[in-house]
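Engineer: A structural model of the following input is requested.
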Amino acid sequence: MNAEQLRQYLEYFRDLGITHITAPDASQLAAISAAPPVPEAVRPAAAPVAPIATPPPIVAAPVPMKTPVNDLVLPTLAPEGDTLARIREEIGDCKRCRLCEARKSIVFGSGNEKARLVFVGEGPGADEDAQGVPFVGRAGQLLTAMIDGTAAKDSLPLRREDCYICNVVKCRPPDNRTPLPDEMEICGQFLYRQLMTLQPKAICALGSTAARALLNTKEGVTKMRGRWQRWNGIPLMVTYHPSYLLRAYNVEAKKEAWTDLRKLFHFVLDDSKVHPE
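Structural biologist: Purely as a prediction, here's the structure:
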């Protein structure tokens, strides 16, 4: 195939809209060479070529400066000016997870909205579901006795009504089972906002579920209790859940819980202590 034949083939394929071709191998080249030239009737007449006008000079538009990554303001999980009333309103008649199917009440939380100390439990039980208030059943009555009794023994000005109490999940799990991970995650956004709004001096996680939700840990209560942890910079103490202490054989655990609360209360009420020891 001479140069003129090759030019005719290229023009023909260009007219068909083909702009890219792959390099042929030796056998393909031999077949192309043996092919007859394209008849003149097949090829469309070449269109007249218009003269190319000189384009106007290109003036580059100013490029806006990019904002440095460090200056980006990311949305926060806790909106500015958040309040407990706003959080409760946004929860509404929550249908975000399966716990809504059998609940009677959304148990949001209760207590002093300016509390220095917040207790976080696992989830509502039957009594809490019926009344819409956290820790009002047998475990709640024991928690009240633990708070009031421990403070009274050390002559500390602290009672249950001075604290704020809430749970990891706001609806009662069926048969009081442990909340599932997705349920804890969905409700966790509201717990996070509650704690960020309250900004207490300290948090008390009651039991393993609350500790796991707040600290993202699988460590057991026995190993964690009595040691200071931190949640978003706020000192946190883990202790036993009152329902665990209701069992008659947990006498030693009751003594340990009392020790934990004493340590917690003295820190909360001592204005000279900015950080736990």
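Engineer: Could you use CA atoms for every contact and neighbour count after this?
Structural biologist: OK.
Engineer: Which stretches in this protein count as strands?
Structural biologist: Secondary structure of the chain by DSSP state E: the strands cover 110-111, 117-121, 164-167, 202-206, 228-231, 234-239.
Engineer: residues touching Lys218, list them.
Structural biologist: Arg212 (Cα atoms under 8 Å, 6 or more residues apart in numbering).
Engineer: what about Arg86, neighbour count?
Structural biologist: The tally of other residues near Arg86 (other Cα atoms under 10 Å) stands at 10.
Engineer: how close does it sit to Val133?
Structural biologist: 18 Å (Cα to Cα, to the nearest Å).
Engineer: and for comparison, fold this next one:
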Amino acid sequence: MSRPVDALLDFLRSEEVRGVTHIHLDDQAKELLRELHRRARAPKQAPARATSVSAPVAAIAEEPASSSPVSAAAPPVAAFVPAISAPAAGSAAEKIAALAAQAENWAPARKLGTLRTTMVFSTGSPEADLMLVGEAPGYQEELQREPFVGPAGQKLNDILKAMGLAREQAYISNIVKFRPATPGQTTNNRKPTLEEMASCLSFVRAEVEIVKPHCIVALGGTAAEGLLGLTGSVSAMRGKWYEFNGIPVRVTYHPSYLLRSTSVRDKRAVWEDMMEAMEKLGMPVSDKQRSFFLPKA
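Structural biologist: Predicted structure coming up:
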């Protein structure tokens, strides 16, 4: 389960990427952190009212150079992050809708000035066992306000169909909820920055908490970087299980990569990853499915 401090830490990492190395805490901010520390040390104590923990902390800003520098092990508090709160009651669909409403004007993403203004949240079943996470919406996704609707989306639909799933039976989302902007942008897209991914990661964390998938597939290196902090090639990332908020995560190639690649080996690699996900989900895998993209005898 995500904690109030997780949203804070996600955003602090984005500030660290921006080069913020020192901070100033007013008395209210210090008291907030003391309260979180007291709760961590006394888990059996009855929790205080939620408003006492999530109240806005004003006047948290960059501190002069006399402060302690950032350490790699413990990122500093660089800014206050408004709490992401889904309603405690209601269906999973209602909770996801509430998250999407918060994302529309999410200040940590908006204030970057590098993302476009149309929010694209998620699609599919909020009660799915399988969650698929990409990097960010592109041109087609922005037009239709739905993840994976362009050619890469059709390729993803084909993959799901081969697994025996309809698109509506999976939960599909992105790390970043807005299309990364470029000067004079038309249909061209770009990879989101670490800062952009960090600004929206709290939503992904909340989505996972609501959907409670049994398995997550990170589609592409950028999604793996944003979700798991991995760097390097997808070929080096795939073939093993990771974890995000206690949920098993598999990394595979992005569907758009398959559209560019002519290699049957790449298609087989993705399919092997998806079969691993199927087995993790307890789905049957037929002999016919196991033979997809193998050399014919």
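Engineer: Of all the strands of structure 1, which one is nearest Ile32 of structure 1?
Structural biologist: Among the strands of structure 1, strand 228-231 comes nearest to Ile32 of structure 1, with 75.9 Å by Cα to Cα.
Engineer: quick check: that closest one aligns to which part of structure 2?
Structural biologist: Alignment of strand 228-231 of structure 1 against structure 2: residues 241-244, by TM-score structural alignment.
Engineer: contact partners of that stretch?
Structural biologist: Leu227, Leu228, Pro248, Val249, Arg250, Val251.
Engineer: Of these, just the buried ones, ChimeraX syntax please.
Structural biologist: In ChimeraX syntax, the buried subset of those is picked out as below (16 or more other Cα atoms under 10 Å):
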select :227,248,249,250,251
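Engineer: residues of stretch 71-78 of structure 1 that come out buried?
Structural biologist: Within stretch 71-78 of structure 1, the residues that qualify as buried are Ala78, counting by 16+ other Cα under 10 Å.
Engineer: show me where structure 2 has helices.
Structural biologist: 4-17, 27-41, 50-54, 92-103, 107-110, 139-144, 151-163, 194-211, 221-228, 234-237, 255-260, 264-280, 287-290 (DSSP state H).
Engineer: Tabulate these in TSV, adding columns for distance to Ala83 of structure 2.
Structural biologist: Formatted as TSV, the helices of structure 2 follow (distance: least, Cα to Cα, whole Å):
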stretch	distance to Ala83 of structure 2
helix 4-17	7
helix 27-41	13
helix 50-54	6
helix 92-103	10
helix 107-110	11
helix 139-144	26
helix 151-163	31
helix 194-211	9
helix 221-228	19
helix 234-237	32
helix 255-260	33
helix 264-280	32
helix 287-290	44
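Engineer: do you know which of those lies nearest Val133 of structure 2?
Structural biologist: Closest among these, using Cα to Cα: helix 221-228, at 6.5 Å.
Engineer: Out of the strands of structure 1, which is closest to Ala26 of structure 1?
Structural biologist: Comparing the strands of structure 1 by Cα to Cα, strand 228-231 comes nearest, at 72.1 Å.
Engineer: Next, the mean deviation of the closest one compared to structure 2.
Structural biologist: Superposed on structure 2, strand 228-231 of structure 1 shows a mean distance of 1.0 Å to its aligned residues (mean Cα distance after the TM-score superposition for structure 1).
Engineer: how about the strands of structure 1 in JSON lines, adding distance to Ala3 of structure 1?
Structural biologist: JSON lines is the format used below for the strands of structure 1 (distance: least, Cα to Cα, whole Å):
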{"stretch": "strand 110-111", "distance to Ala3 of structure 1": "91"}
{"stretch": "strand 117-121", "distance to Ala3 of structure 1": "86"}
{"stretch": "strand 164-167", "distance to Ala3 of structure 1": "85"}
{"stretch": "strand 202-206", "distance to Ala3 of structure 1": "86"}
{"stretch": "strand 228-231", "distance to Ala3 of structure 1": "79"}
{"stretch": "strand 234-239", "distance to Ala3 of structure 1": "82"}
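Engineer: For Val69 of structure 1, find the nearest of the ones you listed.
Structural biologist: Using Cα to Cα, the nearest of those to Val69 of structure 1 is strand 228-231, at 26.4 Å.
Engineer: Now which residue in structure 2 aligns to Leu264 of structure 1?
Structural biologist: By TM-score structural alignment, Leu264 of structure 1 lines up with Ala277.
Engineer: For the closest residue to that match other than its chain neighbours, give its distance to Thr262 of structure 2.
Structural biologist: What sits nearest to Ala277 of structure 2 in space, not counting adjacent residues and going by Cα to Cα, 6 or more residues apart in numbering, is Cys215, at 6.7 Å. Separation of Cys215 of structure 2 from Thr262 of structure 2 (Cα to Cα): 28 Å.
Engineer: With neighbour numbers in mind, choose between the two.
Structural biologist: Cys215 (23 against 10).
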